[in-house]
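K.L.:
pasting the structure only:
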């Protein structure tokens, strides 16, 4: 682990333009705006699109597993699933193996939507003006950052307990 940088007289660490969190938030908001326009044609919001991505990749899943993939709790996920179900894209049903568990499955319409969604990543990639290797490298670094931040948050929680 590297040491925390020491501020120099020419660097004010409390300036907004020095905050990585702000840069990440600004990029996230910019992505959100772009996705909003692109996903409107599919009738999906960005969080709904993420749910569909997981279901297209893994097939039917228990709500708990779906939440783990998306890093969302069931209180956040349930309204999303309700709207996707109302749109005819997914169906929820109690597990035959465990009645406490609800499984989410794609409908025929939800499965068919995947074909139309294939254009979304292409349009997003083009908008970044990054090549494929730059996108992969950025994703890898962001994944590393997420792991480091999760570990730091866990350590803070344990220290505070």
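P.N.:
Received it, and whenever you're ready, just let me know what you need. What you see is a predicted model, and the numbers here were worked out from it, not measured in a lab.
K.L.:
CA only for contacts and neighbour counts going forward, please
P.N.:
Will do.
K.L.:
Kindly list the longest helix within this protein.
P.N.:
With DSSP state H applied, the helix covering the greatest number of residues in the chain is identified as helix 132-160.
K.L.:
Check the offset of that one from the chain's centre.
P.N.:
Here helix 132-160 shows a centroid-to-chain-centroid distance of 14 Å under the convention Cα atoms, centre = their mean, to the nearest Å.
K.L.:
got another, please set it beside the one above:
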């Protein structure tokens, strides 16, 4: 019997959202052992990636870059502060604005984290161009969904 494509729009096999969900879960699981060595969760790692590039940014800017609201971001930042990786202060220009600074421990962690992207590439294998295209498509999907809200 020939392999017939399921045309049911409610079939799990036809759901792009499920493919993205499954890939995301698998990606986070792949990162977990590497991040455990740094005592970071995946969301904390993403926040640190931004902070390593943008020292002294505001909490709002970090939230924009991570696509997180303050209700999600604040507890994450408090945990990073308790770990001694960041400090939250006030902007010198506008005291209403909270700014984030990386501590020396946070800078040391950056050196340790530098190996993670290469380790993940090894885990994923494959053609780097494929991953660039996948990232582009995911970014495009995000932009389309974000603008539709």
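P.N.:
Ah, there it is. Worth saying up front: this structure is predicted, and the values here are computed from it rather than measured.
K.L.:
Can you give me the TM-score here?
P.N.:
After superposition, the two chains reach a TM-score of 0.92 (TM-score structural alignment, normalised by the length of the second structure), with 146 aligned residues with a Cα RMSD of 1.5 Å.
K.L.:
Contact partners for residue 22 of the first structure?
P.N.:
Applying Cα atoms under 8 Å, 6 or more residues apart in numbering, we find residue 22 of the first structure in contact with residue 16.
K.L.:
And it, what's its match in the second structure?
P.N.:
Counting by TM-score structural alignment, residue 22 of the first structure lines up with residue 18 in the second structure.
K.L.:
Unless I misread the structure, that match falls within a strand.
P.N.:
No - assignment of residue 18 of the second structure by DSSP: H, G, I helix; E, B strand; the rest coil gives helix, placing it outside any strand.
K.L.:
Distance of it relative to residue 48 of the second structure?
P.N.:
Distance of residue 18 of the second structure to residue 48 of the second structure, computed by Cα to Cα, to the nearest Å: 28 Å.
K.L.:
ditto for residue 73 of the second structure
P.N.:
12 Å.
K.L.:
ok, these two, which is more surrounded?
P.N.:
More neighbours sit around residue 48 than around the other of residue 73 of the second structure and residue 48, counting by other Cα atoms under 10 Å; the figures are 24 against 19.
K.L.:
What is the equivalent residue in the first structure for the more buried one?
P.N.:
By TM-score structural alignment, residue 48 of the second structure lines up with residue 52 in the first structure.
K.L.:
Where does the residue of the first structure positioned farthest from its centre sit: helix, strand or coil?
P.N.:
Of all residues in the first structure, the one whose C-alpha sits farthest from the chain's mean C-alpha position, using Cα atoms, centre = their mean, is residue 9 at 38.3 Å. Remark: residue 9 of the first structure carries the secondary structure label coil [criterion: three-state DSSP].
K.L.:
Residue 38 of the second structure now?
P.N.:
Classification of residue 38 of the second structure into helix, strand or coil gives coil, according to three-state DSSP.
K.L.:
Now do the same for it: its match in the first structure.
P.N.:
Residue 38 of the second structure maps onto residue 42 of the first structure when the alignment is built from TM-score structural alignment.
K.L.:
ok, that match touching residue 114?
P.N.:
No - here residue 42 of the first structure lies out of contact with residue 114, judged by Cα atoms under 8 Å, at a distance of 9.7 Å.
K.L.:
For the spatially most central residue of the second structure, which non-adjacent residue is closest in space?
P.N.:
Per Cα atoms, centre = their mean, the C-alpha nearest to the average position across the second structure is that of residue 46, at 3.9 Å. Beyond its immediate neighbours in the sequence, the residue positioned closest to residue 46 of the second structure (Cα to Cα, 6 or more residues apart in numbering) is residue 66, lying 7.5 Å away.
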